[in-house]
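# Sequence plus the predicted model coming up.
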Amino acid sequence: MAVALAAMCAVVALAVLAHAAGPPAYAFAPDAKKVQGAERNAEASVLAAGAVYRSSIEAGEKLYYRVVLDSATDAYVSAVAVPKSEGSVAYGDGITVSIRDLNDSQCSSNRTTFGSGETPRPISAYAHRTVGRGASTTCQGAGKYDVLVERESKDTSSPEAWDLELRFEQEPGLKAGGPTETTAPKDWPSSTPAPPTAEPEKRTGGSSYYDATSLETGEWIDAIAPGQTRFYRVPVDWGQQIYASAVLSNTTGDTTEFIGNALTLSLDNPAQGHIADTSLSYSGKSASTALKPLPPVAYRNRYDYSSQVNTLRFAGWYYLSVTLSPKVAESYGKDPIVLSMSVQVKNKAGASPYEGDPGIFAVTDKDKELAESGDSAPKAAKSATMQVVAAGAFGAGAVLVLGLGAWTLLARRRAAAAGGPGQDHHQPPLGGPPQQGW
């Protein structure tokens, strides 16, 4: 208990200092390429597989982008919409992403909204082109496909443009004799497990999918300010289930004003496809919410009609985000409030169904190490770079020391040889002529 209390105090102290400059802005991937959406599909820019792009979309706009697909690969294009944190959104506002062939036949479409909380926050939606068993008869050929991103905003919402972060990923091919079932499982463990017994530990969430803080099974303490969104990621392998809940601590004041949908907890898959979200109301007292139990990750989940099942179709990093409504500041002030997160990953990991490199659709030993340490992707990359630099510096230093040692020994031998028998063998300082008294 003392450890948990100390962690909470440390989190609050650090968060108060950080909040002095306001909630951090969404951290776009630094390698994201700028791209302009087109109102006419014939003018759409082509997105490259594995790349990240940055764009924007105005209220009511419908923007086209383009991808080139073969006839054998499942493909995914996601769009993260980032409205201004100081703006406003209305119930039903959101984005829709669809992939279409050049006859405008829809391959798939998904829509994500801000929900009834009407809180501006990063939201993500994705569309996919699926081929082979269980797929529709459209969108099966190789060629050019359109990606359409649509923004819906009510007249009462802020009119400013939303930033967009676009990703295009392709799924690896299956092994020979890979998954053959074309129906999703109908039953899975649906009871919420008992909470972890380990003491809570401090983990400070990131500000985007790019710098999301890694988590593993456990209880995690953070702090969140009104208007802020915290991002975390959890490695979930084949056959595993993820459970997550959030608790917003009480405040110390006397205010008890009720705020509906004060905090939103959201879950997205490795391709930034939205899976589910939940929210809690707040009146200054401790309040909690939990994602409803979801099925284990399985390839055949993709054949289910429900998006809360078919999005759990591959292994990899699953993303949790937590947003605290800016309305909380009106009644409880702008200071951060302690946030507790419970995360559990159940079941033994199964084998990958893919042939070759699975890319982002896998859980590696390195991923498990990051989840244990709490490092984000950029922090881990920076650490790896520093190790290489340190190793190089050590190697160069060792070579320099050995070189100086060899040069010194050679200089002394030459000086000794020049002195001859019976001469004083004291040596002058290296690099200079003999001095008097030597």
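That came in fine, so what should we check first?
# Please make it C-alpha for all contacts and neighbour counts, starting now.
Fine.
# Could you point out the longest helix of the protein?
helix 377-419 (DSSP state H).
# what separates that one from the chain centre, distance-wise?
40 Å (Cα atoms, centre = their mean, to the nearest Å).
# which helices and strands does it pack with?
Contacting helix 377-419 under the criterion 3 or more Cα pairs under 8 Å, 6 or more residues apart in numbering; DSSP states H and E is no other helix or strand.
# Next one for the comparison:
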Amino acid sequence: MGGRHGTALRATARGRRGVAGRPVLAAALGLGTVLTALTALTAQPARAAGQDTTHDYAFAADARRIEGAGSTADAGRLEPGRTYRSTLPPDGKVYYRLDLDDTSTAYVSATAVPPTGSGVSVADGVKVTLEDSDGRSCDVDTAPFGAPASPHPVAAWAMREISPRRSLCAEAGTYYVTVERASPDARGASPDPWELEIGTVSEPGTTTPDGTAAPEAWDSATPAPVQGTAQRRAGGAGFAQAAPLGEGVWRDDIRPGQTLFYEVPVDWGRRLHVTAELGSSGTDATGYVASALTLDLYNPVRGLVEDLSVGYDGGQKSKALKPLPPVAYENRHASGQQVSAVRFAGSYYLVAHLSPEVAEDFGDGPVPLTLRVRLGGAAQDRPDYAGGTVPSDVFTVDGGPGGPATGGGGTAGDATLYRVLAAGGIGTGSALVVGLGVWTAVARRRGAALSE
């Protein structure tokens, strides 16, 4: 896996706090109104926890501060399953340490967040390298900002993989994570330090011998986009605040320069297909922005799976992500990243960014954004893991024995809401009862939080 890179020069570059309602009033509402109220109750707050005034990104509220060292000798230790916040200087590298066994595959990701309003270059971005104690590279990944050079969060990942195909980096011992700018000397590169959000995940081996065969041929035809009336869902401001989406049509508004995060739980055996649409501007302005909207799809450990860009001339535009295979453990043996990255179930993240250049031609008002999400295939059993993952619910869609999965920063109420909205087969009366219960529970919880 050494030398694996993210898509080169990718075409890249709110909500309300719930208020407790009266149950008697809720009982008089129709199902559609209840579901609309549920969506509003679980929308992201305007200034989410972990978000500061110098960054539009909402960092994980439980992220621990760790300083990146200038040498491996002083590298601080990263613990599997934890999230950290650190700082990346404008030049030079920062080092962190991982203590690994000889049975588990380890993943580490770094999300780079330039300050709001800072300049970036097309070639610049974040680079993550994982090395053993002898300085041999286990894996490397680079995530550039790409055109049109707009500052926004980008994430790169690296892994120490235990596999019959690989003998390098298979020993137990100390490993080092290096994070650096992809091209700090590029023209237009920001001289400002960047904030980092770093995450680590540990995946055990399987009880049966792991083969090396990639999955057989799968249907790569592009399915028709999901049809139907769009439901409002406000995107989050970071991975930890990603708004949950199920299969369906989802509507939001995105402003020039803004980045919105969504998560889609995808089980083993299921296939994810997404179409992104920009609505018409509603103005008489003319112009064209080549890479107005970028949509990145990340896997549960923030590894880039696929991306797209949409040009915009003020009229409605649409584009779909390339077809993906069903989620399967064996996908990791495929040679292409688009397939190998779809190697586990869990929360897949959609990250939408609208270029600031849109404001130059069409004003700084929001542009309608529609996401059409389709989940195909049938759910399958998870691999026969020989132990537990860290964190325990990272590769599940229901949280496993620990409770509902929430994508790290969501709430149990959000996960419950997702199941209510996705339960197309339940009767109206049952959905109303469930919806009222969730509404009441969420309102009480958030009302109590507000009163503290």
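Good, I have the coordinates. Nothing here was measured: the structure is a model prediction, and the numbers come from that model.
# Give me the TM-score for these two chains.
Between these two chains, after superposing, the TM-score reads 0.78 (TM-score structural alignment, normalised by the length of the first structure); 370 aligned residues with a Cα RMSD of 2.9 Å.
# How are the strands of the stretch 1-150 of the second structure distributed by residue range?
Along the stretch 1-150 of the second structure, the segments classed as strands by DSSP state E, counting those that start in this stretch run 64-65, 76-77, 83-88, 93-100, 105-113, 125-131, 137-144.
# Next: the stretch 251-400 of the first structure.
259-268, 274-282, 287-290, 316-324, 337-346.
# residues in the second structure matched by the fourth one, start to end?
Applying TM-score structural alignment, one finds that strand 316-324 of the first structure aligns to the residue range 346-354 of the second structure.
# Now that stretch on the first structure. Mean distance?
Compared with the first structure after fitting, stretch 346-354 of the second structure has a mean deviation of 0.4 Å; criterion: mean Cα distance after the TM-score superposition for the first structure.
# what's the counterpart of T251 of the first structure in the second structure?
Under the alignment (TM-score structural alignment), T251 of the first structure maps onto S281 of the second structure.
# ok, that match to Y288 of the second structure distance?
From S281 of the second structure across to Y288 of the second structure, the span is 12 Å (Cα to Cα, to the nearest Å).
# same check, this time on L168 of the second structure
Counting by Cα to Cα, the gap from L168 of the second structure to Y288 of the second structure is 48 Å.
# Ok, A422 of the second structure next?
37 Å.
# now P191 of the second structure, nearest residue through space, not along the chain?
Using Cα to Cα, 6 or more residues apart in numbering and skipping residues adjacent in sequence, the residue nearest P191 of the second structure is P90, 5.4 Å away.
# Please apply the same query to R372 of the second structure.
V249 (4.6 Å).
# In the first structure, what sits opposite that neighbour in the alignment?
Match for V249 of the second structure (TM-score structural alignment): E219.
# residues near its match, how many?
Burial of E219 of the first structure, expressed as a neighbour count using other Cα atoms under 10 Å, amounts to 24.
# again, but for the one 4 residues further on
Under the neighbour criterion other Cα under 10 Å, A223 of the first structure is assigned a count of 27.
# Look at it and tell me its secondary structure.
strand (DSSP: H, G, I helix; E, B strand; the rest coil).
# Can you name the residues that contact the spatially most central residue of the first structure?
Closest residue to the average C-alpha location of the first structure: Y209 at 2.9 Å, with Cα atoms, centre = their mean. For Y209 of the first structure, the contacting residues are F231, Y232, Y319, by Cα atoms under 8 Å, 6 or more residues apart in numbering.
# one step back: ranking the strands of the stretch 251-400 of the first structure by burial, who's on top?
Highest mean neighbour count among the strands of the stretch 251-400 of the first structure (mean count of other Cα atoms under 10 Å): strand 316-324, with a mean of 25.
# Could you check the angle that strand makes with strand 274-282?
Counting by axes from the mean of the first three to the mean of the last three Cα atoms, to 10 degrees, strand 316-324 of the first structure lies at 30 degrees to strand 274-282.
# show me where the second structure has helices.
So, for the second structure - with DSSP H - the helices run 23-27, 31-41, 337-340, 357-362, 412-422, 428-451.
# Quick one, which of those helices gets closest to A149 of the second structure.
Of all the helices of the second structure, helix 357-362 sits nearest to A149 of the second structure, with 10.0 Å by Cα to Cα.
# and that closest one, what does it pack onto?
Against helix 357-362 of the second structure (3+ Cα pairs under 8 Å, 6+ apart) you get strand 289-298.
# Quick one: average offset of the strand it packs on versus the first structure, please.
Looks like 0.5 Å for strand 289-298 of the second structure (mean Cα distance after the TM-score superposition for the first structure).
# which residues are in contact with that strand?
With Cα under 8 Å, 6+ apart, strand 289-298 of the second structure has contacts from 11-13, 147-148, 276, 278, 304-313, 348-355, 357-358.
# roughly how far out does it sit from the chain middle?
With Cα atoms, centre = their mean, you get 14 Å for strand 289-298 of the second structure.
# tell me the angle of it relative to strand 346-354?
Using the same axes, to 10 degrees: strand 289-298 of the second structure against strand 346-354 is 170 degrees.
# tell me the angle of strand 289-298 of the second structure relative to strand 367-376?
Using the same axes, to 10 degrees: strand 289-298 of the second structure against strand 367-376 is 40 degrees.
# on that earlier part again, with A377 of the first structure as the reference, measure out to the residue nearest to the centre of the first structure.
Looking at Y209 of the first structure against A377 of the first structure, where the rule is Cα to Cα, the gap reads 10 Å.
# How about T229 of the first structure?
18 Å.
# Neighbour count for those two, which is higher?
Using other Cα under 10 Å as the criterion, T229 of the first structure and A377 rank with T229 on top: 27 against 18.
# what's the counterpart of that one in the second structure in contact with, if anything?
Under the alignment (TM-score structural alignment), T229 of the first structure maps onto T259 of the second structure. T259 of the second structure makes contact with H152, P153, A237, V351, A352, H353, L354, according to Cα under 8 Å, 6+ apart.
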